[in-house]
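Colleague: following is a predicted model, sequence given first.
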Amino acid sequence: MADDADLTAADAEIEEMQKKVAEMEEEAEKLKKLTDSVDETGDGVDREEVDKRSVYVGQVDYGATPEELQEHFKTCGQINRITILVDKFSGHPKGRAYIEFGDEQSVQNSLLLNGSLFRGRQLKVTQKRTNIPGFNKGKGKGKAKGKGKGKGYYDPWADPWADPYWGGYGAWRKGYKGKGKGYSPY
């Protein structure tokens, strides 16, 4: 009888867990549908299209504000957004900015301001390029290419078995220019 009571208690516990798992799976399905619907609609912005309507501005004065840049570029056309790049650690401006215009003709007009003076500095205005993910994949870092630096310097003081008074390697001796040039310590 005690065994039957234990089995029914265990069965009831298993059923509760199965109900909780079913509820969690339903919630996960709902969340998946919600995220899929958000991904489908997105924010309606095509990155390449925005980049065609944007320019990169270099040599911007560090004390410049978006309002001053807007005043300088207002003759080019309608400006949607101005982004001044800042260092993520210190928060100080980097001297570069991006300006997004309302249409592509405004970009062509703004390119004419390349070399114009803004707060005593000559601006560099170019078309914003579209970043291609994975473009630099082939140029990995840390690969050992090329020859090593140096010319085979031998340090006899670092070699515990070397006799520092023997002149065979002698790169450590002042005035010695390499082995085999007629120098003999004796």
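Modeller: Structure's in. What do you need? If you're wondering where the values come from, they're calculated on a predicted model, not measured in any experiment.
Colleague: please count neighbours and contacts with C-alpha atoms only from this point.
Modeller: OK.
Colleague: against Glu71, how distant is Thr65?
Modeller: According to C-alpha to C-alpha, to the nearest Å, Thr65 stands 10 Å off from Glu71.
Colleague: how many neighbours does Val60 have?
Modeller: 23 (other C-alpha atoms under 10 Å).
Colleague: report the contact partners of it.
Modeller: For Val60, the contact set (C-alpha atoms under 8 Å, 6 or more residues apart in numbering) comprises Gly95, Arg96, Ala97, Phe118, Arg121, Leu123.
Colleague: next one for the comparison:
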Amino acid sequence: MTKLYVGNMPYSYNDDALKQLFAAYGDVVATVIIDRMTGRSKGFGFVEVSEEMAANAIAEMNGKDLEGRALVVNEARPMTDRPRTGFGGGSRGGFGGDRGGDRGGDRRGGAGGSGGFRNRY
């Protein structure tokens, strides 16, 4: 099985809708990523398809218009290949990281003032 990233999905989509969208590519496993705070879709998810069908799915579904949104479909990359985002330690510039102690950085997981700003993207 090959895992595909599916981005720019309509926020109304759930696991079943995503699975139906890719049903033409065989037996698929679909997972829509849900925001823990709101319970709504984050607008992206993952679909597992057979290795034989992965290239077809990417070629045919990438850029497909879905409720006015152009889908982004490509092979998923392992988490270790991407920098982590969101709250976390380390120096990130601005008021974050090591310089954020007097601005609440220690109480907010080390993200300081930059954590809330970065999470909006």
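Modeller: Happy to help now that I have it. Just so we're clear, the structure is a prediction, and the values are computed from it rather than from any experiment.
Colleague: the more surrounded of Thr65 and Glu71 of the first structure?
Modeller: Shown here are Thr65 of the first structure and Glu71; by other C-alpha under 10 Å, Thr65 has more neighbours (13 against 9).
Colleague: show me what that one lines up with in the second structure.
Modeller: If you follow Thr65 of the first structure across to the second structure using TM-score structural alignment, you land on Asn14.
Colleague: Thr75 of the first structure now?
Modeller: So Thr75 of the first structure corresponds to Ala24, using TM-score structural alignment.
Colleague: quick one: Ile132 of the first structure from Ser110 of the first structure, how far?
Modeller: Counting by C-alpha to C-alpha, the gap between Ile132 of the first structure and Ser110 of the first structure amounts to 24 Å.
Colleague: those two: which is more packed in?
Modeller: Per other C-alpha under 10 Å, whichever of Ile132 of the first structure and Ser110 has more neighbours is Ser110, with 24 against 7.
Colleague: now the more buried one: how far from Leu69 of the first structure?
Modeller: From Ser110 of the first structure to Leu69 of the first structure the distance is 12 Å (C-alpha to C-alpha).
Colleague: hmm, back to that, widest-spaced pair of the contacts of Val60 of the first structure?
Modeller: The two members of the contacts of Val60 of the first structure with the most space between them (C-alpha to C-alpha) are Ala97 and Arg121, at 13.9 Å.
Colleague: can you tell me the SS state at the closest residue to Val57 of the first structure other than its chain neighbours?
Modeller: In space, and not counting its chain neighbours, Val57 of the first structure is closest to Val125: 4.6 Å by C-alpha to C-alpha, 6 or more residues apart in numbering. What DSSP: H, G, I helix; E, B strand; the rest coil gives for Val125 of the first structure is strand.
Colleague: aligned to Val125 of the first structure, what sits in the second structure?
Modeller: Using TM-score structural alignment, Val125 of the first structure pairs with Val73 in the second structure.
Colleague: what sits against its match?
Modeller: Per C-alpha under 8 Å, 6+ apart, neighbours of Val73 of the second structure: Leu4, Tyr5, Val6, Gly7, Ile58, Met61, Asn62, Gly63.
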